[in-house]
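**Q** Just a sequence and a predicted model for now, questions to come.
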Amino acid sequence: MHRIIGILLMVVFVLSACRSGEQKDESLQTSVKVLRYDRLQYEATVMNSVSALQKMNIDCPQATKLLIEDVLGIGSVAEPDINDRLCAYYSDSLLVRLMDDVQEKFKDLSGIEADLTKGFRNLKREVPAIPVPRIYSQISALNQSVVVGDSLLGFSLDKYLGQDYPLYKRYYYPFQRRSMVPERIVPDCFTFYLLSLSPFPWEEGHRTLFDFMMYRGKIAWTVEHILQSDGSGRLTLGYTREELNWCRKYMDALWKEMAEKEHLASTDPMLIRSYTSGEQTLTFNGEKMPPCIGIWLGMQLVDKYMKNNQRLTLKDLLGKDDFSDLMHTPKH
């Protein structure tokens, strides 16, 4: 009798294991590895390595095309002297120092790879159709922080050396430098990737501040969700504890004022920018509002919406463009 029970239990275990294997999405098991394209750039330009330059063109043609044509804007990869121009561009003493500091600061990207892996596994689990791009690190000469191409995502290590990095103080305002920290690499990668997959539908008629707040809010909420953050905005917006306390204190009052001043229905691009950019230009109650306050408010309404509609999936949320049904129910 014990033997029969044992056999039955073994059969159940095997069948369960088979079913589990059938349901397993192999893409969820793949660890994200970051291609150190920045090291090829360093070797090709600073170290004058011909082989590294060849690898950039032969092994990484798409990343090289993006770098030359879109990020740096120095010409076409098809031009015969483009390699010489690329090396000359990076021979500037400031850029050489920048590349040296990048190599010293980012010797190991395993922590970033682990967080990217976690995020993409969670994203694929809820939205299986979303592709996982090839990811690489680069040195953009202080141009774009994140670039997205066809099945490709690159992040610029030279834009994340820390807000107190001396060179940044010469070229960036304090509100810009606060996001130039290593902790923002992963959330920025997911933010720009999701924005590229689901661009804001400007062409579909007049789009209001409320529409844009909810669009950016759903992207920020999704990033915090898949990275298993607390949804407060610390991860995606870089808020301090004091800024979060301020937002929570005045949240309902802000919604009320925005409605009374008819800001929510406005299509003025300058007004939209003032609520969603990193520059602190708005005041309330005699105090400067935290940066990106509109995105934070959108996140909170998205959070409430998802909690009140638990049957909705992340796929449903990302596909939702019209949040007008929530416009009159922002109060928490």
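**A** Great, that's in hand.

**Q** Going by C-alpha atoms from here, please, whenever you check contacts or count neighbours.
**A** Fine.

**Q** so what's Arg177 up against?
**A** Neighbouring residues of Arg177 by CA atoms under 8 Å, 6 or more residues apart in numbering: 162-164, 168-169.

**Q** Can I have the buried ones of these as a PyMOL selection?
**A** Buried members of the contacts of Arg177, defined by 16 or more other CA atoms under 10 Å, are picked up in PyMOL with:
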select buried, resi 162+163+168
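
**Q** Cross-reference the contacts of Arg177 with the helices and report the matches.
**A** Per DSSP state H, helices hold the following members of the contacts of Arg177: 168-169.

**Q** The stretch 201-332 of the chain: helices as residue ranges?
**A** With helices called from DSSP state H, counting those that start in this stretch, the stretch 201-332 of the chain shows them at 209-226, 234-237, 241-260, 269-276, 293-308, 314-319.

**Q** Quick check: which helices or strands does the longest helix anywhere in the chain pack against?
**A** Longest helix in the chain, counting residues (DSSP H): helix 2-23. The helices and strands touching helix 2-23, judged by 3 or more CA pairs under 8 Å, 6 or more residues apart in numbering; DSSP states H and E, number zero.

**Q** Included below, for side-by-side comparison, is a second structure:
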Amino acid sequence: MRIPILLLSTLFLFFGCKPQKCEIPQEIAGIPVEIKAERLEQELFRAKSKEEVAAFLQKHPLFTNHFLQRKRYASEEELVNSLYGMATEPNLQQLAQQVDKRFSDLNGLETDLENAFKHLKHYYPEAKVPQLATFITGMGQDLYLDDSLLVWGLDFFIGPEAKYRPPFPKYILYRYDKPYLVPTTVLLLSSRYNETGPETNMLSEMIANGKSLYFAQKLLPCTPDSLLMGYTNQEMADVYYNQERIWGHFVEKGLLFETNQFKIKKYVGERPNVPEIGKQCPGRIGAWVGWQIVRKYMEEHPDVTLPQLMAETNAQKILTASKYKPKKQG
């Protein structure tokens, strides 16, 4: 799945780069949302005693009760000992230094997330904006989200220069880098709004993933597709150029109504590639196709709101009404 060099460069510019003049409409920019991260990892790793760790827990009850799940510990002392062990562990201290260096300034990330929640409240005025906290989890958890609290496990997102990295394959590890932090957060947020039906076939999984990606696209309109999908620029160019061939594979092989979960995961789940379509076809291609179907559906039906889309559980209805039929490129 390779494409001509001249066309490739054009596609890189179109799909792989952030729009140069991306401005948020004033009616959205003016929505009052303010996000400022609490750098809790810095505070914890400054602790020199168990008493200071205990004071840290008392100071941050929301974080302690929600993220650390205080109730799971037999006693307060057990939780204090656990955190003190983290704060004084040499490898984690080194990791904390790398986090400080990589994330010395969160202003850009805070602004991007702030704008995402402004868009969210534009579409869902009653939506709650959680407090943002950062932490080092020792590769325990990358993200945490509930109505009140959002936690970024920054040690996951240091990037390729990190001494310690999450224990994931390379094709997944690629997405654990700073530029993917906000897009990954918004994709996680989408799960709180994405209604799904009882069907568990290929099409329903594709559309469910497509709705999540479209949700992220609407909340992050200035973010390139490559960061939302987690594909390289080369992969993005390839899949757009080969869209007709990819869709043809699903149709000709009768895959849309496949119910075998193992086969569904081959196309929608995490894989380095999908050799059933082509050696260079990236994993999660079914999610990408679902995104294109949802995009076409929304283009065909401009009266449909984002909340209405996310509440729609009939995947077949979305496919039929989208009139999705990609044409051969080149």
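**A** It's in. Bear in mind that the values here come from a model prediction, so they are computed numbers and not experimental data.

**Q** hang on, the earlier thing: got the buried residues for the helix or strand following the longest helix of structure 1?
**A** On the C-terminal side of helix 2-23 of structure 1, the closest following helix or strand by DSSP states H and E is helix 26-29. Applying a neighbour-count criterion of 16+ other CA under 10 Å, one finds Leu28 buried in helix 26-29 of structure 1.

**Q** Then stretch 302-314 of structure 2?
**A** Neighbour-count burial for stretch 302-314 of structure 2 [16+ other CA under 10 Å]: 306, 309-310, 312-314.

**Q** any residues touching that stretch, and which ones?
**A** Contacts of stretch 302-314 of structure 2 (CA under 8 Å, 6+ apart): 123-124, 193-197, 204, 211, 215, 298.

**Q** now the residues you listed: which count as buried?
**A** Burial by neighbour count, 16+ other CA under 10 Å: within the contacts of stretch 302-314 of structure 2 this picks out 123, 193-196, 204, 211, 215, 298.

**Q** sorry, back to before: please tabulate the buried residues of stretch 302-314 of structure 2 in CSV, including the columns distance to Gly153 of structure 2.
**A** Shown next, in CSV, are the buried residues of stretch 302-314 of structure 2 (distance: CA to CA, whole Å):
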residue, distance to Gly153 of structure 2
Leu306, 29
Leu309, 31
Met310, 28
Glu312, 32
Thr313, 32
Asn314, 35
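
**Q** Of the residues you listed, just say which sits nearest to Phe56 of structure 2.
**A** Nearest to Phe56 of structure 2 among the buried residues of stretch 302-314 of structure 2, counting by CA to CA, is Met310 at 39.3 Å.

**Q** quick one on the thing from earlier: out of the helices of the stretch 201-332 of structure 1, which gets nearest to Ala141 of structure 1?
**A** helix 234-237 (23.6 Å).

**Q** What is the closest one packed up against?
**A** helix 185-197, helix 209-226.

**Q** for the first one, packing partners?
**A** Put plainly, it is helix 185-197 of structure 1. Contacts defined by 3+ CA pairs under 8 Å, 6+ apart place helix 185-197 of structure 1 against helix 110-126, strand 146-149, strand 152-156, helix 209-226, helix 234-237.

**Q** What are the contacting residues of it?
**A** With CA under 8 Å, 6+ apart as the test, helix 185-197 of structure 1 has contacts from 112, 115-116, 146-148, 153-155, 160, 219-220, 223-224, 235-236.

**Q** Next: stretch 100-112 of structure 1.
**A** 34, 39, 157-158, 161, 185-186.

**Q** one step back: relative to Gly75 of structure 1, which of the helices and strands packed on helix 234-237 of structure 1 is closest?
**A** With CA to CA as the criterion, Gly75 of structure 1 lies closest to helix 185-197 of these, at 24.1 Å.

**Q** Report the angle between the closest one and strand 152-156.
**A** Compare the direction of helix 185-197 of structure 1 with that of strand 152-156 by axes from the mean of the first three to the mean of the last three CA atoms, to 10 degrees and you get 140 degrees.

**Q** of all the helices and strands packed on helix 185-197 of structure 1, which lies closest to Thr276 of structure 1?
**A** helix 209-226 (7.2 Å).

**Q** tell me the centre residue of structure 2?
**A** With distances taken as CA atoms, centre = their mean, Thr184 lies nearest the centre of structure 2, 1.9 Å away.

**Q** Give me the aligned partner of that one over in structure 1.
**A** The equivalent of Thr184 of structure 2 in structure 1 is Asp188 (alignment by TM-score structural alignment).

**Q** how close does that match sit to Met270 of structure 1?
**A** Distance, Asp188 of structure 1 to Met270 of structure 1, using CA to CA, to the nearest Å: 23 Å.

**Q** do Met56 of structure 1 as well
**A** Distance from Met56 of structure 1 to Met270 of structure 1, by CA to CA: 40 Å.

**Q** out of the two, which sits in the more crowded spot?
**A** Per other CA atoms under 10 Å, whichever of Met56 of structure 1 and Met270 has more neighbours is Met56, with 20 against 9.

**Q** measure the nearest residue to that one once chain neighbours are set aside to Ile4 of structure 1 for me?
**A** Once flanking residues are discounted, Met56 of structure 1 sits nearest to Thr64: 6.2 Å by CA to CA, 6 or more residues apart in numbering. According to CA to CA, Thr64 of structure 1 stands 64 Å off from Ile4 of structure 1.

**Q** which of these two has more neighbours?
**A** Applying other CA under 10 Å to Thr64 of structure 1 and Ile4 shows that Thr64 carries more neighbours, namely 21 against 9.

**Q** Aligned to Lys163 of structure 2, what sits in structure 1?
**A** Aligned by TM-score structural alignment, Lys163 of structure 2 pairs with Pro166 of structure 1.

**Q** thinking again about what came up before, from the buried ones among the contacts of stretch 302-314 of structure 2, which two are the most distant?
**A** Tyr123 and Ser204 (23.8 Å).

**Q** list the contacts for the match of Lys163 of structure 2?
**A** Taking CA under 8 Å, 6+ apart as the definition, Pro166 of structure 1 has no contacts.

**Q** Over to the one 10 residues further on?
**A** Taking CA under 8 Å, 6+ apart as the criterion, Gln176 of structure 1 is in contact with 278-279.

**Q** now with 7 Å?
**A** By CA atoms under 7 Å, 6 or more residues apart in numbering, the residues touching Gln176 of structure 1 are Gly278.
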